[in-house]
Structure formats: C-alpha cells, structure tokens
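S.K.: Below: sequence and its predicted model.
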Amino acid sequence: MTRLSNDRLNALPADVQKPDYDRAAITPGIVHIGIGAFHRAHQAVYVDDLLKDHPDWGIIGASLRRPDTKDALDPQDGLFTVAVRDAAGTRCRIIGSILEVIDANAERERLLTIMAHPKIRIVSLTVTEKGYCHDPASGELDTKHADIVHDLANPTAPKSAPGLIVEALARRQAAGIAPFAVMSCDNLPANGATAKRIVSRFAALRDAALGRFVAEEVAFPGTMVDRIVPATTDEDRAFVAEAIGCEDAWPIMTEPFTQWVIEDNFPNGRPPFEDAGAQLVDDVEPFEHMKLRMLNGSHSTLSYLGYLAGFETVSETVANPDFKTLIHDMMTREIMPTLDMPGTDLNAYRDALLERFSNPALKHRTWQIAMDGSQKLPQRLLGTIRDRIEAGEPRVRLTLGVAAWIRYASGIDENGAEIDVRDPLADRMHFLGQGAHTNPDAMATAFLGLAEVFGEDLPNVASFRQQLVTLLGQLLHQGALATVETVVNGPEG
C-alpha cells in the first residue's frame, strides 16, 4: 500500500480532513522536545488549526531517546493521522504542522543550531516527568542524575532536555538574540515554575551569570493540557490505512475532548492559540491542580487497581460499578475539597471525566497508564493526601491508590505472575517487594523508604502509614476486586 505523503493528500477520501494551507509556505516558529503521541494529538493539532493564517509557526520536533517518531514520519513528509474515536465512530484528520523530526542523539548540533535561530520563539516540552531529571518529591534538579552529570561536564553536547535548552539559550545570549519562551506541556504541578527552577539551576551550575540570565530574562509559561491518548496498536494502523486509503506508520488514536490552558507569558511572540480553542489565563495553577488531582490521580488509581483486578482497559475497569463508585467518591469527597476554583463547576468536570473514562472506543490500557508511577505519584496523589492530612480529613480512597501502586510496583500480580513494570525505579522496587508479598507491614516500610517518592514527611505520619498497611494487606490477601468492594461499602476513613 502507498505511504501517506504530501503527494497523496489530494487523493485521500473526501471525508478525511486535510491541511487547509500550503505546507511549502510554512516556516518553523516552535521547537518541540519530546515529540511523542500526546504532543501529536494535542499541541500539533492546535497549531495545525492556525497555520493557514499564521504560516510562521510550524513545528520542528525533537526526540531525545529513540528515533522511532522520526523513522515513522520522515517517509511521510511529517504527516500523520489523528483518529478521533467515540461510541459514534471514528473520524480521521491529517495533521501537517510538524515540518521535521530531529533525532537529538544523531543530530544534536543541528538541533541546537535550530533552537538558537531567531525564528524559533517557543521551545515546548512533553518529555514526561522523568525527562526533567528532577526529584519528583521536591521538584528540584537531581544533580546526581547521569544525564545532568554528563551535561555539566559536556555543556556544548548535552543529552538532557535542561541541557539542550540551556546550551541553546547560551548561544542566543552570546549572539544577542532574544531568548525563546520555554513552555512545559507535561503533567507537573506548576509546570512552568518547575521548568524554570530546574533549567535555571542547571544554568547556574554551568555559569553563575548564565543562571541569572535564565532566571531573569527567560519566560516559562505554565500550561494545563488534557487529552487521553492510548498507545497505537497494529490493529489501529490497519483501521487507519483502510480509512484513508494509504499506509500511516504511526497514526494517533484519541478522544473528542481536548483542553489547553496557557499562561499568557510570551515576550518574544506566540501564535493566537486562543483562535484554535486554547484558554489564555494569568494563572494556570488552579487548572493544573484540578487536572492533576481529578483526572490524573483518578486515572492512576484506576490503572493500578484495574490491572491487578485483571482489567485490560480503563473503560473495562470503570464499567465495574464498584470501581466507578470508588472513583466518583474519591473525586467528590477527597479531591474536590482540596481545590479552590470559584466559578468552576467541579461536579460537571467530575461527571465529564467519568464519561471520558467510560469511552469504549478508546481502549486505553491500564498497563500503559501504570508506567513511571514513581515519577507520577507525588503530583497525582501524594500532594492531595498531604492536604487531607493537614485538614484532618479522610483519605482512604487516595491511600488505596497508593497501596495499589505499591502492590503493582512490587512486580508480582495476584496470580503469582511477573508484572512488566516500566519505571526508572523498577529494579529497586522489585528488590523491595521480594519476599514481602505476605507481609504488608514489611512492604509498606520498604516502599515508604523511597524518599524521592514519599519525601521525609509522609513515612512519619502514623495514621497514613497504618491505613496504607491495612489496605496493602487487603490487596495482598483478598485481591483488588474484593478490596474495592470493601472500601466502597465501608465507613469513611
């Protein structure tokens, strides 16, 4: 079958939406680091909507770890399909906003040259929590991280996202070129402030004057991003090929819902994101908290409990009445009281989330969401737990999410089979779980010793520790299904 490409656009079926602009006239204004599935389902679509009237905001993508995306998109002239799925069917759209993908490992100097060019006014990131080379519990740069150690020793040949950004900014400063804005689109609390703290600290470790320049002159607008994007399967590729009449090596499957809230802080210019449906605000933090705690916290809880209970997808998990009630009550009773968002209907947001989780066409795998839990838990669950502890309020459902993560991360499922745990701390966690599967107290003690996850405070909160041990014991001895039923029907705790 013929591959998707510029030459094939006019031959695509009439019901497939195509770029409404001349791609040859598009020039880059954004470099995006971490060009994975989420970026292509989210930011790349917003930019695609704007290029007809604003052709100087095309995207140059960069992959830090693997050339997979480059290998898939290069033969397709950067084009790819976004397939939007719900119960009513699937709608395909071809996105043309990505002009090129650069493999940072093989083309590092070329990437830095592009980032240092005046036409690049925004560098955005979706590198996941672990890509920031930070301590998730504190949010500070991890100066012992192997990539950071390398980049400080080899500042002009960096491997990490902070290293690349700082080297490009240093080159712009030396050439008298205004700095680009650094826009984090990752699920981090206060992601703009977090990115600024990490990048500024790295710059200061390189050179004190450079650190002051980054801290004082570079804008780090915060964002809140939201769209559910499952991993693409071979079945998905076959479906898209049939729908568009040609092969797409890496289409993106997603839901109809999309949201982007952006702090309006771009001294060197930006596209009119609001014309594509984004919301520009002065302070994005309340929206970040709402999304991280209600959507991401619930998603993680569903993924660990659902996987342990034998459910392959989120929609299968939430179709179980007890699991749906658990998540509804967790959001209503334990998460929403920690949010301060006057004018926002949190009940409606909760109901919309439950409807999105229930989308049977999305097939979002619990195992996929479960990845990198050690990096995600501090933002998604533990901050909310801290707020509930401080307020002296119940948090049993939130704590169950943490217990389910520990049970999952220990590496053995309820049938005694090995779990393929994908996490930067996977080896350590597997070691911690060895021999502790019949002793919840020992397992809790071992995992609470992960200071980079739990900090120094939570392990010393006796009520939290005891509740965690109790719930772990239930998961170990009764299983996830029975434990969820017990919590749903039990007293507040």
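M.R.: Received it, and whenever you're ready, just let me know what you need.

S.K.: switch to C-alpha atoms for all contacts and neighbour counts from now on
M.R.: Will do.

S.K.: Just confirm Met253 is within a strand.
M.R.: Yes. Under DSSP: H, G, I helix; E, B strand; the rest coil, Met253 sits within a strand.

S.K.: okay, now it: neighbour count?
M.R.: By the criterion of other CA atoms under 10 Å, Met253 has 29 neighbours.

S.K.: Chain neighbours aside, what residue packs nearest to it?
M.R.: Leaving aside its sequence neighbours, Met253 sits nearest to Ala83 (CA to CA, 6 or more residues apart in numbering; 4.9 Å).

S.K.: Just want to check the distance between that neighbour and Arg91.
M.R.: 6 Å (CA to CA, to the nearest Å).

S.K.: what about versus this one:
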Amino acid sequence: MKQAIHFGGGNIGRGFIGELLVRSGYEVTFVDVAETLVDEINARHAYHIEVVGNEPKTIHVEHVKAINSNMNLEELLDAFVTADIVTTAIGPNILKFIAPNIAKGLARRVKKNEAPLNIIACENMVGGSTVLKNFVYEHLADDVKAKVDRCIGFPDAAVDRIVPIQHNEDPLLVKVEPFCEWDVDRTGVVGAEPQIEGLTWVDNLEAYIERKLFSVNTGHASIAYMAYLKGIEDIAAAMQDEEIVSFVRRVWAETSELLIEKYGFDREKHAAYIRTAEERFKNPHLSDAVTRVARGPKRKLGAKDRLVSPASQLIERGKKPEALATVIAAALRFDYADDPEAVEVQNYVKEHGLEKAITHFTEIPAGTELFDLILAKNAELKK
C-alpha cells in the first residue's frame, strides 16, 4: 500500500483527511502526542466514523496506525523515508512545533530517497502549507535545503468540514457532517499530483479560499451575530427563524455577486453551493452555540476577514453591501462577557466611541461610504 503520514490524530484527522487517504489506497500513520489515543489506534488499527444528517451512515476505516512523536521519534523519521504523502490537521498554532521533526524527517529522506514528496497542511487558515514550509526551513541545513527544494512540495490547501463538539464513549469514534471539501493548489506540487478521492486540484486556490470564507464563514458569522441580538442560543434554532434565514440569504446574495464577478464561478453551481451551506447550518446534529460561533469579533472584523473584506470589495465595484454592513454593525455590538475579544471591543467602544472603534477594528476610514453605511445600520439595530 501507499504510505501516508498524517500529523494530528484528532477528530478532523480521523474524520476527514485520514478517511479520504485510506479510501484512496493509503495506509495512514497518525502522528500525535496523546499517548492514550496513539495506543488505542495501534491496538485496533481501525475506527468508525458516523456521518450525521438526513441520511446517517457509519464508515469503517482500517489500515491505520499511530506514532507518538515524543516517545518514538526514530520511527517517525524512518517513516519519512518511504512516505508517499504527508498531511497535517493540528491547528495553525501548532505548525511551528511539528516543524523541527518534519525537518529531521526530510533530512533523513533526501539522503536515501529523492522521489518527490508533497506535504499538505490541511488547516483552517490561508497558506498553511507555505507557513509550515517556512517553519521547516528554519531547521534545515543549507545543503539539505537544496535537495528539499528539488524533491519536496508544499502545496497550499483549503479544507471544509464541520465536526461537531462531541463526547463519545468510544474514544476513536468521530461524528461528522456529510459535506466535505478539500481543494489543493496544483502549482505547488512536486512530481505527479497524488490521486486522492475527495481532493480537487485547482489552478487558482485563492478563488476557492474566498468562496469558502465569504460563503460558509460569512454566513455562519452572520447567523450568529443576528441570532445573538435576538437572544437565540444555538445555530439550528436560529435557522428556524424566518427573519434570520431571510437575512442570511441577503448576505449570501451580496457575497455571491462578488465571487461570481471576481472569479467567474458558474452562477447555478454557486447557487447550489450556497443552498448546501444553508442545509449544513440547519442540520441539528451540527448545531453549535451562537456565542461560540460569534466569538472572536476582533478577528472576524479584520480588514481581510469574512465580513469587512467582501463588503470593501463590493464597495470598490460600485455596489452597496447593505446586509454585510448590518452584520459588521451587529458584530460591533456583540457583548458576550465570557469572550475576551468581545469584552475588548466593547471596552474600546465605551472609551472611544463607535466611530473610532469602527476604524480601529476594521481599518475602514472614517467618512467613507462603507463607514457611513455601518453607522446607519447600527442606528437601525438600536431601534
């Protein structure tokens, strides 16, 4: 069998990337530091995935094993020599911590095997593989870097699958939604593109990153902030509220116009993508607390993030993003006391006023069309 190394034995690793790799003929070695998890995988060499939704099903996944990188580093380094692909799903903040071991593994590999190898970071971030590559190169000797440049690819990826918060009696069981998407930039590949079921190789990854960000993430945030203002506690309940559903469809209408105009997405196919997103949020098995989805307003209000970026781009194209401006105003009113970022935003508003807060958190200049639109929408929300 082909050999895959996957960093991260958690729910995304087992319930998404690992399963697609096994389905595509790979034996998957999960790399983790959770001793109990590693031991359980090695005791069974298999686990189950439950797909939850209108058509539930159970998937049996086998041909798996695990390495504890804290206890069996030599085994991990040897695995790099024969690996056919390396993937990660560990969280953006952990990439720098696995980089030293990846660097050691690559140094051992290129001494013995110069066959092409691609390393794909499947993280909820932009340019994850490139970020990982930079961390790895910090730990490579110059002569090794030259070989790695020739043999090792770090193609960036965009991934999307909702894995709900869960507490299962079986420690290896993972519950996931039916939908999943894994897009990878073919321009970053070294050698032939690995053929993996469920993975789509694309020429313009930015288009797919923004499609996901401005559709799924923007929609999710929009539902959460508007639901919070109405006192609704979870996303599935919010999606039973006709006013909120109607509103998020207006948000999607705005972002859809931007994406279709900017990237040339087929209008009917994109409409189907939006309908799928709406059904995902209606799935009661995937419902999340409104306050958890809305958390981190400081980050979500960033100039390049899910709310301000599409609104700004629409303004540049001569369009008026009424719904997006409303969400931005609602995010600035998110005052959940248990969220440190929400507290920070509210304290800034109290101390400096809303107008300065808008520019401080969104980088939208005072007096611009979008700035004035947000102020107007805030006044409407007050009523």
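M.R.: Sure thing, it's come through. Quantities reported herein were computed from a predicted structural model and do not represent experimental measurements.

S.K.: And Thr399 of the first structure, what's its match in the second structure?
M.R.: By TM-score structural alignment, Thr399 of the first structure lines up with Ala325 in the second structure.

S.K.: what secondary structure does its match sit in?
M.R.: Quick answer, by three-state DSSP: Ala325 of the second structure is helix.

S.K.: contacting residues for Thr255 of the second structure?
M.R.: Phe214, Ser215, Pro310 (CA atoms under 8 Å, 6 or more residues apart in numbering).

S.K.: What's the match for it in the first structure?
M.R.: So Thr255 of the second structure corresponds to Glu334, using TM-score structural alignment.

S.K.: Would you mind measuring from that match to Val101 of the first structure?
M.R.: Distance from Glu334 of the first structure to Val101 of the first structure, by CA to CA: 42 Å.

S.K.: Over to Asp283 of the first structure?
M.R.: According to CA to CA, Asp283 of the first structure and Val101 of the first structure sit 32 Å apart.

S.K.: List the residues that contact the residue nearest to Asn118 of the second structure when sequence neighbours are not counted.
M.R.: Nearest non-adjacent residue to Asn118 of the second structure, counting by CA to CA, 6+ apart: Gly153, 4.5 Å away. Taking CA under 8 Å, 6+ apart, we find Gly153 of the second structure in contact with Pro116, Leu117, Asn118, Ile119, Gly188, Val189, Val190.

S.K.: any idea what Gly153 of the second structure aligns with in the first structure?
M.R.: Under TM-score structural alignment, Gly153 of the second structure pairs with Ala219 in the first structure.

S.K.: that's a helix at its match, yeah?
M.R.: No. Per three-state DSSP, Ala219 of the first structure lies outside any helix segment and is coil.

S.K.: nearest spatial neighbour of His364 of the first structure, skipping sequence neighbours?
M.R.: Distances taken as CA to CA, 6+ apart place Pro230 nearest to His364 of the first structure, at 4.7 Å, with adjacent residues excluded.

S.K.: give the contact list for the one you found.
M.R.: Pro230 of the first structure neighbours (CA under 8 Å, 6+ apart): Met253, Thr254, Leu362, Lys363, His364, Arg365, Gln368.

S.K.: among those, which are in strands?
M.R.: Met253, Thr254 (DSSP state E).

S.K.: before we move on, back to that, weed out the non-buried ones from the contacts of Thr255 of the second structure.
M.R.: Phe214, Ser215, Pro310 (16 or more other CA atoms under 10 Å).

S.K.: what do we get in the first structure for the second one?
M.R.: Okay, so that is Ser215 of the second structure. Alignment note (TM-score structural alignment): Ser215 of the second structure maps to Met294 of the first structure.

S.K.: In three-state terms, label that match for me.
M.R.: For Met294 of the first structure, the secondary structure call by three-state DSSP comes out as helix.

S.K.: Identify the residues contacting the nearest residue to it once chain neighbours are set aside.
M.R.: For Met294 of the first structure, ignoring the flanking residues on the chain, the nearest one in space by CA to CA, 6+ apart is Met331 at 6.0 Å. When contacts are counted by CA under 8 Å, 6+ apart, Met331 of the first structure touches Met294, Ser298, Arg350.

S.K.: Tell me, of the residues you listed, which are also contacts in the second structure.
M.R.: Shared with the second structure under both residues aligned by TM-score structural alignment, their matches' CA atoms under 8 Å, the contacts from the contacts of Met331 of the first structure are Met294, Ser298, Arg350.

S.K.: ok, of those residues, which one's closest to Val166 of the first structure?
M.R.: Distance to Val166 of the first structure across these (CA to CA) is lowest for Met294, with 33.4 Å.
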